[in-house]
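Participant: Just to be clear, the model below is a prediction. Sequence and coordinates:
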Amino acid sequence: MQAHARDWRLDQRCANTASGVVGEFVAHSIATAGTADSGSSHVGEPARSGLIAVRLLLMARSLVIQVWDNHESAPTSLSESPFQADIEDWGYDLPRPGRRVVWCVITRQNRGIDDTVRLSPVLPRRERKRYPEPRVLINPLRDIRLLQRVLDGLRSLDRSAEKETNTDHLRRAG
């Protein structure tokens, strides 16, 4: 986590909060996994083997932390967390059965770097490109037999549409 904080130029408060929140979310995922039945060879072995994935998303003004696990229950509240004051928002989602993502948003300081995008008041206009004329003229394909087959196919479509229309009228009238 500290390497990402350095690479992403996060302020110390944001880095400490993110590290603590990731620790809490992962500890909660492990604690709610349960233990195996009494016949298991290892004491405290997780009942369900699963993957816990941590995802960090750096936004313009915030850091989003997501912890994915294989639970289907709501996580406990963050109200007793020492990091609650620094967390802007948090929640959870159940994207599909057997998967849960717990997330939070931490507001970050810019540390003097202006990362806003400024657009000019008038957008630049594109200029139309001039393409050179082709050296060799393309001759259109004039295969009479192919054109006749296409024309016959289109006419048969028209006839089948007329037949369907006529049978629909007869069914309604009868």
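Facilitator: In hand now; what should we look at? Not measured: the values here are computed from a predicted model.
Participant: For the rest of this, base every contact and every neighbour count on C-alpha atoms.
Facilitator: Noted.
Participant: Name the residues of whichever strand or helix holds residue 92 that are buried.
Facilitator: According to DSSP states H and E, residue 92 maps onto strand 87-96. Neighbour-count burial for strand 87-96 flags 87, 90, 92, 94 (criterion: 16 or more other C-alpha atoms under 10 Å).
Participant: longest single helix anywhere in this structure?
Facilitator: Selection of the longest helix in the chain by residue count, based on DSSP state H, yields helix 144-173.
Participant: Helices of this structure, start to end?
Facilitator: Here the chain has its helices, by DSSP H, at 2-7, 12-31, 144-173.
Participant: From the contact counts, what lies against the shortest one?
Facilitator: So the one you mean is helix 2-7. Helix 2-7 sits against helix 12-31, with contacts defined as 3 or more C-alpha pairs under 8 Å, 6 or more residues apart in numbering; DSSP states H and E.
Participant: just to revisit the earlier point, which of the buried residues of strand 87-96 lies closest to residue 17?
Facilitator: residue 87 (8.0 Å; C-alpha to C-alpha).
Participant: Do I have it right that that closest one meets residue 104?
Facilitator: Yes: taking C-alpha atoms under 8 Å as the definition, residue 87 is a contact partner of residue 104 at 6.8 Å.
Participant: about what we covered before: between the strand holding residue 92 and helix 12-31, how many degrees?
Facilitator: 30 degrees (axes from the mean of the first three to the mean of the last three C-alpha atoms, to 10 degrees).
Participant: here comes the other one, which I'd like you to weigh against the first:
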Amino acid sequence: MTGCAPEQPTAATAPPDSAPNVVPAAAAVRPGKDAKNATYMIDGEPVTLIDGVEEKTIVPGSASKQVTRLTEHAFEMDLNDDGQKDQVFLLTQDSGGSGTFYYAAAALKTPQGYQGTNAVFIGDRITVQYFKADPEQSSQFWISYGDRQVGEPTADDPMNMASKEFRWDGASLVEVAAAAATK
């Protein structure tokens, strides 16, 4: 039958966030009153914090939960150069196993509230040493942390020092080295 099938989206009519693995971080989430009550994108999935925590059932009917938390590692800076103090922080995510995954994220201050960004993966079971704004680069921040060598068991204490630097690229939070590698 002609005309009975629903119209399939084309590149011209598909919503901008319908492409696989492409999520405009700032446009995909609703603003919150502060960083503890905003929505962020982790691995392409929205995470809405309420008082700094989100608990999500992993498998329907199961007691296992994925818990995302805003950590005490946080500071304010003007990340997007708009003259407003944004909130920059680390999130952790636990899914009931032995891992605790760390992410860098931010909440951009807007007239409507705080707009959550995408979260950028840092590592599993790391030990945070320093988490600060970069004094030499406005709109950038960095983390120094203990991690493990490749092949080292994750049960071992993280003794290998590592660091990552992040910036706002106008649309999403990116790791500086990763952004430079794509150019």
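Facilitator: Looks like it came in fine. Just so we're clear, the structure is a prediction, and the values are computed from it rather than from any experiment.
Participant: Got a TM-score for the two of them?
Facilitator: Once superposed, the chains reach a TM-score of 0.24 (TM-score structural alignment, normalised by the length of the first structure), with 64 aligned residues with a C-alpha RMSD of 4.5 Å.
Participant: from the buried residues of strand 87-96 of the first structure, which single one is nearest residue 30 of the first structure?
Facilitator: Closest approach between the buried residues of strand 87-96 of the first structure and residue 30 of the first structure, by C-alpha to C-alpha: residue 92, at 16.2 Å.
Participant: ok, the closest residue to the closest one other than its chain neighbours - how many residues close by?
Facilitator: Closest residue to residue 92 of the first structure apart from its sequence neighbours, by C-alpha to C-alpha, 6 or more residues apart in numbering: residue 102 at 4.2 Å. By the criterion of other C-alpha atoms under 10 Å, residue 102 of the first structure has 20 neighbours.
Participant: Could you pull up the residues touching residue 102 of the first structure?
Facilitator: The neighbourhood of residue 102 of the first structure, defined by C-alpha atoms under 8 Å, 6 or more residues apart in numbering, consists of 25, 66-68, 75, 90-93.
Participant: a markdown table for the residues you listed, including distance to residue 148 of the first structure?
Facilitator: What follows is the contacts of residue 102 of the first structure, written out as a markdown table (distance: C-alpha to C-alpha, whole Å):
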| residue | distance to residue 148 of the first structure |
| --- | --- |
| 25 | 70 |
| 66 | 63 |
| 67 | 64 |
| 68 | 62 |
| 75 | 70 |
| 90 | 67 |
| 91 | 65 |
| 92 | 63 |
| 93 | 60 |
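Participant: Show me which of those is closest to residue 55 of the first structure.
Facilitator: So of the contacts of residue 102 of the first structure, ranked by how close each gets to residue 55 of the first structure (C-alpha to C-alpha), first place is residue 66, at 5.0 Å.
Participant: so what's the spatially closest residue to that closest one that is not a sequence neighbour up against?
Facilitator: Nearest non-adjacent residue to residue 66 of the first structure, counting by C-alpha to C-alpha, 6+ apart: residue 103, 4.3 Å away. Counting by C-alpha under 8 Å, 6+ apart, residue 103 of the first structure makes contact with 64-67, 90-92.
Participant: Which members of those residues are the farthest-apart pair?
Facilitator: Taking C-alpha to C-alpha, the two most distant members of the contacts of residue 103 of the first structure are 64 and 92; they sit 12.5 Å apart.
Participant: Can you tell me the SS state at residue 177 of the second structure?
Facilitator: Assigned with DSSP: H, G, I helix; E, B strand; the rest coil, residue 177 of the second structure falls in the helix class.
Participant: which residues sit in contact with the residue lying closest to it once chain neighbours are set aside?
Facilitator: Sequence neighbours aside, residue 165 is the residue nearest to residue 177 of the second structure in space, at 7.3 Å (criterion: C-alpha to C-alpha, 6+ apart). Contacts for residue 165 of the second structure (C-alpha under 8 Å, 6+ apart) come out as 140-143, 175-177.
Participant: For those residues, which ChimeraX command selects only the ones that are buried?
Facilitator: Listed next is the ChimeraX selection for buried residues among these, using 16+ other C-alpha under 10 Å:
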select :140,141,142,143,175,176
